[in-house]
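> only geometry, no sequence info:
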């Protein structure tokens, strides 16, 4: 099975190891992994800031970069949710409508690709720690991802998994929301970390690095011994 990688801006610039770990897991699953070096952004930041024309221009490039029949897999539910749910709005009744529809059907967030397409939930990973899971808003609400990541984590040897209170509550990032409404954003992240501490977990795991960056800010400010990891980093642990 051939897979085209889409590595979002956030991962490319700040968490490149997560991308490499995703490749590691996909290759172990037997996938032929390809990466188009011409790819850039999906257009979400511009769209969220109200610049629809600029977002459409970026999205048009994305359509060209991934104009084939392969699966597109990304380590970000946020970007996948944008492609599926908002590209149809950007290209409504346009010439690219059918391409957008096709792209949405073959674009997957990493964990849902493993569970729903490859139907593999055990990669022989091991990570000896106590961890909790954060449902990102995009994964939960835009991609309807809930049980898949937990199913994958249940097969990680040595991992003690605990759920936190209000697990489905936002971490407060929301892209430019965290800049425009800093006080609210920080308070939301602080509450999330309080809930994590109540579980006794040493690690927070999620599908979105943007959430992990948001929570890491509070963790560092409070000098807490809590680690943040993307799901791909966990599944790539403990084996070569």
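Done, it's in. The shown structure was predicted, so the numbers you read here are calculated from the model rather than taken from an experiment.
> when you work out contacts or count neighbours from here on, use the C-alpha atoms and nothing else.
Fine.
> could you pull out the strands for the chain?
In the chain, the strands defined using DSSP state E lie at 2-5, 32-34, 71-74, 107-109, 126-133, 157-161, 203-206, 227-230.
> got the contact list for stretch 110-117?
Stretch 110-117 has contacts (C-alpha atoms under 8 Å, 6 or more residues apart in numbering) with 22, 73-76, 119-121, 145, 148-149, 152, 207, 231-232.
> and the residues you listed, which of them are in helices?
22, 148, 149, 152, 231, 232 (DSSP state H).
> tell me which residues touch the last one, please.
Residues near residue 232 by C-alpha under 8 Å, 6+ apart: 18, 19, 21, 22, 25, 75, 110, 207.
> quick one: the helices in the chain?
Under DSSP H, the chain gives helices at 9-14, 16-28, 44-48, 52-65, 77-90, 97-106, 110-112, 137, 147-153, 177-180, 182-199, 209-221, 231-235.
> just the buried positions in the longest one, please.
If you call a residue buried by 16 or more other C-alpha atoms under 10 Å, then helix 182-199 has these buried ones: 185, 186, 188, 189, 190, 191, 192, 193, 195, 196, 197, 199.
> is it correct that the last one is in contact with residue 163?
Okay, so that is residue 199. Yes. Between residue 199 and residue 163 a contact is recorded at 7.2 Å, counting by C-alpha atoms under 8 Å.
> try this one side by side with the last:
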């Protein structure tokens, strides 16, 4: 199968190492991965800001760029969820929007499609897992803690294959960190306080690192931690899964 690698804007601009780790991880699993050089933003920032006409054109272009792949894989639960759930509405009347049916977050893809029995990674550190809102509520990377359903976490399932790692979860494990895209711009004080509370719960686990599937959430918490000199580090989950490759 042919895999189209989608690297979101903020990952490309701020965390390119996450994109590199995603490529290394997927190819180490024997997959045929290509990175379309002319790919663009998925349109989420424009749509969230109320400019859906602009986002609709980007959705059309996005679908064209990734038309020839069996799967589209991205290291971002947020952008993946936007393409999967909102591109069909933005593209309504234009085309079928096939990409929305084949895009997957990298954790979801490896867990549900590749299903490896082992990984080559080693990460001898204590990590606290951050379940991002899009991952929990829209992609099902983990079960919502408030629902009376069997509990699961695909992020933790994969991390358990990493040699030397110690995995922790914070109290209120799927409560929002306060980023929320435009929310952090429009309500910065509330957003910051939510981030502070979330960081405190992660740090209470004794973790050296906070990890998760969304660089946006990690970026938000990392900014607060640096500003307030909190002794905690941040790393995208795919960097752990690819550690040592």
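Now that the structure is in, tell me what you want to look at. Only a predicted model underlies this, so the values are computations on that prediction, with no experimental measurement involved.
> give me the buried entries from the contacts of stretch 110-117 of the first structure.
By neighbour count, with 16+ other C-alpha under 10 Å, those hold 22, 73-76, 121, 145, 148-149, 152, 207, 231-232 as buried.
> turn the residues you listed into TSV, columns for distance to residue 114 of the first structure.
TSV is the format used below for those (distance: C-alpha to C-alpha, whole Å):
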residue	distance to residue 114 of the first structure
22	11
73	10
74	11
75	12
76	14
121	7
145	12
148	9
149	9
152	9
207	13
231	12
232	11
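> so which of those residues comes closest to residue 172 of the first structure?
Taking C-alpha to C-alpha as the measure, residue 172 of the first structure lies nearest residue 207 of these, at 15.5 Å.
> quick one on the thing from earlier: shared neighbours, residue 199 and residue 163 of the first structure?
Taking C-alpha under 8 Å, 6+ apart as the criterion, residue 199 of the first structure and residue 163 both touch residue 132.
> for burial, what's the neighbour tally of the residue mapped onto residue 186 of the second structure from the first structure?
The equivalent of residue 186 of the second structure in the first structure is residue 180 (alignment by TM-score structural alignment). Neighbourhood size, residue 180 of the first structure [other C-alpha atoms under 10 Å]: 10.
> aligned to residue 169 of the first structure, what sits in the second structure?
So residue 169 of the first structure corresponds to residue 175, using TM-score structural alignment.
> burial measure for its match, as a count.
Using other C-alpha under 10 Å, the number of residues around residue 175 of the second structure comes to 18.
> kindly report the same for residue 16 of the second structure.
Neighbours of residue 16 of the second structure under the rule other C-alpha under 10 Å: 15.
> for residue 8 of the second structure, see how far away it is.
Separation of residue 16 of the second structure from residue 8 of the second structure (C-alpha to C-alpha, to the nearest Å) stands at 10 Å.
> next: residue 164 of the second structure.
From residue 164 of the second structure to residue 8 of the second structure the distance is 30 Å (C-alpha to C-alpha).
> same thing with residue 17 of the second structure?
Distance, residue 17 of the second structure to residue 8 of the second structure, using C-alpha to C-alpha: 12 Å.
> who wins for proximity to residue 126 of the first structure among the helices of the first structure?
helix 231-235 (7.7 Å).
> now for the ones in helices among the contacts of stretch 110-117 of the first structure, which pair is the farthest apart?
So, these by C-alpha to C-alpha: farthest apart are 22 and 148, at 15.7 Å.
> neighbour-wise, which of residue 17 and residue 8 of the second structure wins?
Shown here are residue 17 of the second structure and residue 8; by other C-alpha under 10 Å, residue 8 has more neighbours (23 against 14).
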